[in-house]
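> Provided below for reference: sequence and predicted model.
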Amino acid sequence: MTFSIVARCADTGMFGVAVSSSSPAVAARCAHARAGVGVVASQNVTDPALGIRALDLMALGASAPQTIDVLRASSGHMEYRQVLSVDCKGNSAIHSGPRALGTWAEAKGQDVACGGNLLANPDVPARMVEAFAASSGHLGDRLVAVMKAALAAGGEAGPVRSAGMKLVDQVSWPVADLRVDWSENCPIEDLSSLWTIYKPQLADYVTRALDPSAAPSYGVPGDE
C-alpha cells in the first residue's frame, strides 16, 4: 500500500524522502531523515521505531548496509517490514521481508533507494531509480519527479490517497516537511503543487529561525 524513495543530493548533502499510499497520513509514519546522518523510510505493516533506530545507528557511524543488518538481526517481525536507507556517504540498503504485502519490489543505486508493496507491477521501484538518476536540480524537485514517474509506471495497485516529502539540510529540523494526508484526487499532484508554493520560501524560513533580524517580510497584512 506504499511506494517511496529515500535519497541524498551528492552536490549539497541534503537528504530527502517522498512517500505515497492508499492509507491516510502515510508520511507521518514512514518518513525519517536527519541532517548530516541519513534518511530512512520504514513501511509495510509500518513500525516507525525502525526509522528512528536506523538514524540513531547511522549517527553512531554505521553505514546504511550495516544499519539494515543490525535491524534484521535485532528487531522483531522483520518479515513484515520494508526499510529503505541512505547514509551520509550515499551508500544505500534495503530490507524487504518475505511477508510484505501483495506485489512488492525494491531497487537502489548510489544515493538512492526505492521500494513499494501492493504495487501494480514489480517494475515500479526500478523505474523510480532510473527517474532519479536522470533528474537534476533541487532535491525536492527530483523527488517530486520520481513520484510522478512511479505513478506513470503503474504505482500502487489501487488509488493513492496520501503523500508527503521531508527534506533535511544543515539544521536540526526538517527544512521542508510537506504532507497531503488525504486527497480524493491525486495526492502526488497535490504535493507537487504544495512544493511549488513552498520551494521559493524554504531558505527564508531557515533564515527566520537563525537570524530573525535578517528575515524578509512575511507578506501578510500588518507585517511591515
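Looks like it came in fine.
> For the rest of this, base every contact and every neighbour count on C-alpha atoms.
Will do.
> where's Val220 relative to Ala93, distance?
Plainly put, Val220 is 45 Å away from Ala93 if you go by C-alpha to C-alpha, to the nearest Å.
> between those two, who's got more neighbours?
Ala93 (27 against 7; other C-alpha atoms under 10 Å).
> Next one for the comparison:
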Amino acid sequence: MTYSIVAANADHTQFGVAVASKFLAAGAVAPAARAGVGALATQAWANTGYKASGLAMLSGGATAQETVDALTKHDERREVRQLGVVDAHGRSATYTGTACTDWAGGVAGDGYTIQGNVLAGSRVVALMEEAWLGSDPREPLARRLLAALTAGDTAGGDSRGRQCASIYVVGDEGTYGGDDVVVDLRVDDHADPVTELARLLGIHEMMFGKPDPKELMDLEGPLAAEVRSLLGQRGHIAGDVSSAELDRVLAVWAGIENLEARLVPGSLDPVVLAHLRRTGGGGVAA
C-alpha cells in the first residue's frame, strides 16, 4: 500500500525518506532517520518498532543488511513486512516479505533503496530508480527524493489510488537550530498528494534556504526605491528613509513572512524580492 525511497546524499551528510501511499498519513508511520546514522522505511504491514531498533543498530555500527536481517529474523510477521535501510556509509538493503500484496518488491544500490507494495506494477520501482540515478547528485537531497517519488506517482504508484505523501530529511546542519531535521513535510490526505508535496517543498526552500552570495543585489538606487514603495503600499514604511532604516523595516516585514534566514543587511536576495512583489504582507506567514 506504499512506495518509498530511502537515500543518502553524495557525501553522506544527509539521509532521508520519501513515501507515498493510499493510506492516511503514511509519513507518520514509515520513515525514520538520524544524522550521521542512516535512514529506514517500514511499510506494508509496517512494524513501527523497526524504527527505534533499526536506528539503534545503525548507530552501533551495524550495516544496512545486518540491520534488515536482525529486524526481520525474530519478527513472526516478517512475511507481511517491507523494509528499506541505508546506513551511515551509504550501504543499502531492501526486504519484501513473501506475503506482501502484489505487486511488491524493491531494488537497492549505492546510497539508496526503493521498495513498494500493492503497486500498479514493477514499473513504479523501476522508474523511481531511473529518476533517482538521473538526478544531479549536487541537488538537495529533498529535491532528488521528490523526483523519484514523482516518477513513481506518474507510473501509477499505489494501485488503489492516491492519498498521502511525505519527505523527511536529516543532516549535519538542521533547519531549525540544534535539530538535525532539514525537511519534514507531510501531505496526509489529498487528492494529488505528490503535487501538493512539491508545492510545500517550494515554500520550505523559500523560507529556509540560504541566499546565494553570487545572486545578492545591492539595496540601493532604483531597487531600494522599489522596496520602499512596496513596503509603503503595505503600511510598513513611509517616504524616503536611510539605508539602515530600510534594512530594519525590511527585517520587520521578513519576520512576518518567515524569511529572516534570507536577509543580508545592505543587500537583497532575489527570492525575497520576488515574494515581496508577489504577496507583500500576506501569503505564507504562519
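Right, received. Where do you want to start? In this text the structure is predicted, and so the values were computed from the model without any measurement.
> And the helices in the stretch 1-150 of the second structure, which stretches?
49-59, 64-73, 122-134, 141-154 (DSSP state H, counting those that start in this stretch).
> what's the following helix or strand after the longest one?
Scanning the chain past helix 141-154 of the second structure towards its C-terminal end, the next helix or strand to appear is strand 164-171 (assignment: DSSP states H and E).
> what range in the first structure matches that following strand?
On the basis of TM-score structural alignment, strand 164-171 of the second structure is assigned to residues 162-169 in the first structure.
> Return the distance of the matching stretch from the chain's centre.
Computed by C-alpha atoms, centre = their mean, to the nearest Å, the chain-centroid distance of stretch 162-169 of the first structure equals 6 Å.
> ok, how many other residues are close to the residue lying closest to Arg8 of the first structure once chain neighbours are set aside?
Spatial nearest neighbour of Arg8 of the first structure, excluding adjacent residues (C-alpha to C-alpha, 6 or more residues apart in numbering): Phe15 at 4.5 Å. By the criterion of other C-alpha under 10 Å, Phe15 of the first structure has 33 neighbours.
> repeat for Gly154 of the first structure
16.
> So the nearest residue to it once chain neighbours are set aside versus Thr196 of the first structure, what's the distance?
Among residues not flanking Gly154 of the first structure along the chain, Ala120 sits closest, at 5.4 Å (C-alpha to C-alpha, 6+ apart). Ala120 of the first structure sits at a distance of 28 Å from Thr196 of the first structure (criterion: C-alpha to C-alpha).
> Which of these two has more residues huddled nearby?
Shown here are Ala120 of the first structure and Thr196; by other C-alpha under 10 Å, Ala120 has more neighbours (18 against 13).
> so what's the more buried one up against?
103, 154-158 (C-alpha atoms under 8 Å, 6 or more residues apart in numbering).
> now those in JSON lines, with distance to Ala209 of the first structure?
Conversion of those to JSON lines gives the following (distance: C-alpha to C-alpha, whole Å):
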{"residue": "Thr103", "distance to Ala209 of the first structure": "44"}
{"residue": "Gly154", "distance to Ala209 of the first structure": "40"}
{"residue": "Gly155", "distance to Ala209 of the first structure": "37"}
{"residue": "Glu156", "distance to Ala209 of the first structure": "38"}
{"residue": "Ala157", "distance to Ala209 of the first structure": "42"}
{"residue": "Gly158", "distance to Ala209 of the first structure": "41"}
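> which of these map to contacts in the second structure?
By both residues aligned by TM-score structural alignment, their matches' C-alpha atoms under 8 Å, the contacts of Ala120 of the first structure still in contact after alignment to the second structure are 103, 154-157.
> Which stretches in the first structure count as strands?
Using DSSP state E, the strands assigned to the first structure run over residues 2-8, 15-21, 31-34, 38-43, 82-87, 92-96, 105-109, 112-117, 162-168, 174-180.
> Make a markdown table from these and add distance to Leu55 of the first structure to it.
What follows is the strands of the first structure, written out as a markdown table (distance: least, C-alpha to C-alpha, whole Å):
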| stretch | distance to Leu55 of the first structure |
| --- | --- |
| strand 2-8 | 13 |
| strand 15-21 | 12 |
| strand 31-34 | 7 |
| strand 38-43 | 6 |
| strand 82-87 | 9 |
| strand 92-96 | 13 |
| strand 105-109 | 18 |
| strand 112-117 | 15 |
| strand 162-168 | 13 |
| strand 174-180 | 14 |
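> and stretch 134-141 of the second structure, which residues are buried?
135, 141 (16 or more other C-alpha atoms under 10 Å).
> Endpoint to endpoint, it covers what distance?
Per C-alpha to C-alpha, stretch 134-141 of the second structure runs 13 Å from first to last residue.
> Same check on stretch 92-100 of the first structure?
End-to-end distance (C-alpha to C-alpha), stretch 92-100 of the first structure: 20 Å.
> again, but for stretch 67-82 of the first structure
OK, stretch 67-82 of the first structure end separation, C-alpha to C-alpha: 13 Å.
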